[in-house]
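>>> Give me the fold of what follows.
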Amino acid sequence: MAVQLMSRYFPVGIHTLKASLYPSVCPACRVWTLEHKLSAWPENPQTLLSSLCSRSFSSAKATGRGRDLNESRPAQSSETVTEEEADAEEGFGTLSEKFSSRRFFQKATAEFHELKIRTEWTTEEEELKRKPWRGRRNTPYWYFLRCKALIKEDKLAEALDLFEGQMLKEERLQPEEMNYTVLIGGCGRVGYLKKAFSLYNDMKKRGLTPTDATYTALFNACAQSPWKDSGLQSMLKLREQLQEKDLELNTISYRALLKACAFCSDLRMCLQVFKEMVQKGHSITTETFNFLLMGCIKDKESGFRFALQLWQQMAKLDIRPDGYTYNLMLTAARECSLGDPLVASELLLRVPEESSAMPRQRPGRQRQRAKDRGGKELGPAAGPQLNVEDLERRMFPEHLVKPAKPLVSQQTGAEEETTMLDSGTSENLPALRPNRLVPSFSTANGELSPGACSSPNLLDFPIPKDNLVSLGTVDTPSDRLALMGNLEGFLKKMREDDVAANIKTFTLLGELVEPGSPSESSLLAVLEEHNVRPDLTFFNTLVRKKSKQGDLKGAKSLLPVLVKKGLSPNLHTFCNLAIACYKQVDGMQLLADMKRSRINPNIHIYGALINAAVKKLDYAYLIDILRDMSNTQTAPNEFVLKMLEFAAQYPPDFDPYKTREPYLAKINGFRAFYFRWLKWMAAEEQPHPWAKYRTGKESRSPASTGEE
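Below you'll find the model as predicted:
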């Protein structure tokens, strides 16, 4: 019935009627429009008739095909109709250009806009021809477990594609908070900061409430970001949002925030967060102080002194260190300096006023815990024992203050004012040998005697000063290790705290012990006494230490010991050996041995050889290295190119016409070879840190190549 009614009023056909509704569109555009409008045409004839209304009838009358609706209209001659049709064909669509520049007069449908947006980000094969999901219907919890397993296997890209591609687009499931949190945690472990906050924003748009685990993962992403400035900005912005919403973080989230401050900011911000934790009653544990020690390592000038002060504060609170704490102390001794010895002597050797009045507790003693109104435990009642403001004042003194109590000389048994530690002068200190640790002591006649007895262990609390007045010059890592008792005293302190030394501890000790000392020679024997099996990283550290001293023979002597332990050298081993190859014969022999062992040299090995050759200004050596790089097709990186550019430059006072330098005689030949070498060698392209974690739309996005 509906078809008959439409054929009665529209004898020309439904397709012709649709075409007549768009008289202002050119024929090519009209065909394209009909292909999209036909799919959205209503199936109900009544809806069709009501939607067309008067415009349909006016179109039919204009074409002369509505005679059955208006029988009283006189018929026109065939010549008149032909002329009107000819004029209509000649001026079709031209009248609208005078009044409007729009291409379409009707509003586009929602399907058309959605199609346009999809084609901008994805290809037609992925979106327009996507097949309906025919697999089994999984639950959000199944996707949570599957993504968690993929992240544990270091397959973050697969986990993101499974969540965004299969769960959201194909199955169209409504995700839950746990699905976002597990992915944000995976992005946080690898430092994928941008994706972590993108998932967090998408989570809030869907109306899901983030939990403490979500905020912990976000702070961890800020800490692990390869760009610390961007991580700091994101961390501050997130913390500001949480403060505006008046959301309270738990202890684990505060530790993640403390870690982000330690990695991206400085120790002062760490102490501010630490103060906030204490004020809100969160428990202060060994892990909390470990994050503070990470903040100390950021300060290369006085970080070791900060670490020792935090160690003393842990002893006051009776918090026992763990193996990670001891490793952080060794890292601080390796990378950071003690700072001003006068300030360090004043802050580390002075007897604290509160130490005598504070009772010392046993580690196993049950401490009193404070509770809020809801009955939730807030941690140890460390309020009266821990004063963060006083700790901050001691770590960052505005000016040196004279000691309140003079140091006591045990040999005389009386108090003697030995020296006044002033920031301006050091006249009362004895003459010290450069680059050596020589503590100063008070003798019976009141004179200072450097090196009268062995140096103390500053890890002990209280510090057994034994006539100790001040610290001497502490410049080398071995000197800083001596302040912690050297190898024997450090391991003894670990045994007292029931902490077992691991291979990481002995690797750090191998870097810190004094070269050529008995402790270095007995390091392998001590390692066997502690039932710790050496690994390849431990031997590579010893080889690197020998190579930095220029002892290539001593570094090679460690290779038989390495093989005897059932290990085989790797690229890191040869790279450490290349540091000491200052002669052309040694460098070329090293490359030949690597090729004989079927180990292809990488850019790091070539960089170490180039660095050694540049230090000696051996241009013939440099040409041989560059020629070998071209044979192995090893692309140079930015560091190597900087060293080569430095070697290719003439010295500022070099004049080849006045003087003839034996080391600079071949610089012109090297410059000619180097500039030709640059033309056929392609530079190494550094991959983006997040490139392997991008999927689908993100990898094709042009804006994703330069983010930070």
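>>> Please count neighbours and contacts with C-alpha atoms only from this point.
Will do.
>>> Contacts only, for R533.
For R533, the contact set (CA atoms under 8 Å, 6 or more residues apart in numbering) comprises I503, L527.
>>> so it sits in a strand?
No: secondary structure of R533 (DSSP: H, G, I helix; E, B strand; the rest coil): coil, not part of a strand.
>>> Report how many residues lie close to D246.
9 (other CA atoms under 10 Å).
>>> next one: K465
20.
>>> quick one: contacts for the residue nearest to it when sequence neighbours are not counted?
Spatial nearest neighbour of K465, excluding adjacent residues (CA to CA, 6 or more residues apart in numbering): P456 at 6.9 Å. Residues near P456 by CA under 8 Å, 6+ apart: I463, P464, K465, L483, M484, G485.
>>> Please give the structure of this sequence too, so both can be compared:
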Amino acid sequence: MAFRCLNLLKTVRYSSVILRHNMLCTSITENKYSEIKKNRKQDNIAFLGDPDTFGTLSGRIIDEKLEDDGDIKEEIFLQNIPLNSQKLSTKQYADLIKQYLKYKRIKEAIDVLEVRMIKEDRVKPENYIYNILIGACAEVGFTKKAFKLYNDMKRRALKPTGDTYTCLFESCINCPFPSYGLKMATHLRNLMIEKGVEPNITNFNVMIKTFGRLSDLPTAFKIVDEMMSKKIKIRVHTFNHLLQACIANKDSGLKLALIVWRKMLKMKEKPNLYSFNLMLKCVKDCNLGSKEDMLEVIGIIQEHNLLFNIKPQQLQIESCEPNLPTSQLHSDKNQSEDISKTELNLSDFKENKSPLNNKSEINMQDYKDNIKTDFTTNSSSNVATVNQNISFELVQNHQKALPKIPERILPNLLSKIVQIDEVLAFQEARTSQDRFAMIGGQEDFLKEMESYSVAPDIKTFSQMLYVIDDNTDAENKLIESMKAHKVKADIDFYNMLIKRRCLRMDYENAIEVKNMIEEENKKRKRHPLNKKNKLKANIMTYGVLAMTCNTREKAEQLLTEMQDNQLKVNIEILGTLLRNGTSKIQFGYVLYIMDVVKQERLRVNDVFIRHLEVFNAKCVKLIEKNENEQHESPTIKAAFTRFSNIYKEWLKEINIEEVLKPEHPWKQFTEPHPTTVQRENIRIIQPKKFYKRSRKFIHYKPKV
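Coordinates of the predicted model:
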């Protein structure tokens, strides 16, 4: 037994493995063994390496490399801990975002939240930051990113506010894809109902505006019914949003707008400036509908007049058809008597009914002797023709004294009391001028605004410019009316006036507007706020003036003037100039515009290329026609040959295939803002990280 113990000790002494308790071992190589000999000291104690080094008995440590991306990100996240001095306050981050938004840098503003705050500084954002960015995305129509920020906001346990929902609905309105915008708006409204979110009055108004502009009028009026069911008082602002919804219906939007207007007067809500401006826009963009629609509106007006104890007396609707034979006249007369005995369903806004779907039935049996519908076109001595398409028949009746009504040149359907008893026969209103005459025309419309103590502004006259008669006299009369109401015209009004005159080929009066701008500037020089009231031609001014440049010399003069005023020409202005050159087959003019595009390095669009292709085909047909008729035209043929050669090389230089690729409207918000050719004074002020408080000693003053 003793012999076995001695052999075991020898083995332990001379073997290459040193056993330790808990069976931990380490391999000792020849180099290690030589180091042990060097480190021998007193009492024959051997050290494995430096005595200050620990952990050498566990063996070689294997360095494991992280291969998973998630582990790498986690390791970097744990190692790069930001300092407290690196972090900013919520207000400082918001100020930094607003600086980028001031210059329309959407990508950089979003990076402040997603990169700097969350990744670098590791600051938890608040609702205020998200609301600013969602509002910025809503303004430019970046709907997808707005809802992505909204979802990120909910993941961070941040409660959306009323402003959040308002901005989200605004993003659906400005979305470049209406179907996608309507889909997201419907989804958001259903989500609010599901989560039990109670909208405020602003949310209700913006929902009406959203579904109205996206052509979902039943939902817009359904929201109004929901407001009434919740006993929310409908103010004039809600009616204004309903008028915006009516404008989206181009076929019968004016009829719906007149119904909304009547309901607003019935609820004793006073129209404001926005109400009148929206009615002008509705007259400009929307049609009235059929005669049945107009009859429905007149029935509502008659019902409204009953509130003031005014009986409707006689109404005749005149057809726009030519004179009919006698037999057909008798049949129409019998038909009109049958219609007068029936009941007319008139849509009415009740507190629990939709103005579109639910209609109140009004028995017209009491008016069967007074209201007669006559479809004859025979003119009588008491018919007064106001316009080419509108005529009014005066019916005298002195049996009952009516209340005093201000003298009107034309019957105004917007007035509180419409004189239906002295009206008439009318025809279909096909033009905006005819529709404008139905609400009083220029003079009576301004009188109606004055009756509600509403002063017109420049937007009122700008909208009115599109609905007045298309001639110089009416435009001059409008300018005189502006001066009478002390409304100063801005450069946008003059731009619209130039365009209106150019569209009717009145180029001399269009150029005269430029002189009007200069004369107006001379009058405003005495004003103390000269910079605020000074009229300065902008890029839109030269864009409409380009329509008057029918020769190359005028085009060169226009471009030189733009360069003197430090304005860069764009492809839209050059496209207008190119159209003028191609319409009169001026090869020198066309080649000059093509050369300007190449020099300015502008990106052409489909319209510009289409003008060139139409011009090329037009020249080919002209040459073929001359050859068939045996008319020699060597000048045109030589000029076209030269143009064809230059045109082929020009298409290669501008890389037409790459240029005409469709570009997604949201791509500009996902890439950094490009450096512009024009000088931009962009200065982003970084917020200070440290603030030194002024600790001024204040002497104590006891209160006496």
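>>> how far away is the counterpart of the residue nearest to K465 of structure 1 in structure 2 from I390 of structure 2?
Per TM-score structural alignment, the equivalent position to P456 of structure 1 in structure 2 is P411. From P411 of structure 2 over to I390 of structure 2 the distance is 11 Å, taken as CA to CA, to the nearest Å.
>>> Same question for G588 of structure 2.
To I390 of structure 2, G588 of structure 2 is 50 Å away according to CA to CA.
>>> ok, the residue nearest the centre of structure 1 - contacts?
Central residue of structure 1 (CA atoms, centre = their mean): S225, 2.4 Å from the mean position. With contacts defined as CA under 8 Å, 6+ apart, the neighbours of S225 of structure 1 are G188, V190, G191, Y192, L193, G231.
>>> Now do the same for it: its match in structure 2.
By TM-score structural alignment, S225 of structure 1 lines up with C175 in structure 2.
>>> Excluding chain neighbours, give the residue nearest to its match in space.
G141 (4.4 Å).
>>> Likewise for N605 of structure 2?
In space, N605 of structure 2 is closest to L660, 6.7 Å off (CA to CA, 6+ apart).
>>> burial of the one you found, as a residue count?
L660 of structure 2: 13 neighbours (other CA under 10 Å).
>>> what about it, distance to D606 of structure 2?
7 Å.
>>> now do V206 of structure 2
Distance from V206 of structure 2 to D606 of structure 2, by CA to CA: 35 Å.
>>> Neighbour count for these two, which is higher?
V206 (21 against 10).
>>> Okay, that one and K483 of structure 2: tell me how far apart.
Going from V206 of structure 2 to K483 of structure 2 by CA to CA gives 35 Å.
>>> Then L278 of structure 2?
On the measure of CA to CA, L278 of structure 2 and K483 of structure 2 end up 22 Å apart.
>>> Between those two, point out the one with more neighbours.
More crowded of L278 of structure 2 and K483, by other CA under 10 Å: L278, with 20 against 12.
>>> what about the residue mapped onto the more buried one from structure 1, is that helix, strand or coil?
Matched by TM-score structural alignment, L278 of structure 2 corresponds to L328 in structure 1. Following three-state DSSP, L328 of structure 1 is assigned to helix.
>>> Out of the contacts of S225 of structure 1, which end up buried?
G188, V190, G191, Y192, L193, G231 (16 or more other CA atoms under 10 Å).
>>> Mind reading off the mean deviation between the host helix or strand of the first one and structure 2?
This means G188 of structure 1. Here G188 of structure 1 sits within helix 177-190, counting by DSSP states H and E. On superposition with structure 2, the mean distance recorded for helix 177-190 of structure 1 (mean CA distance after the TM-score superposition for structure 1) is 2.8 Å.
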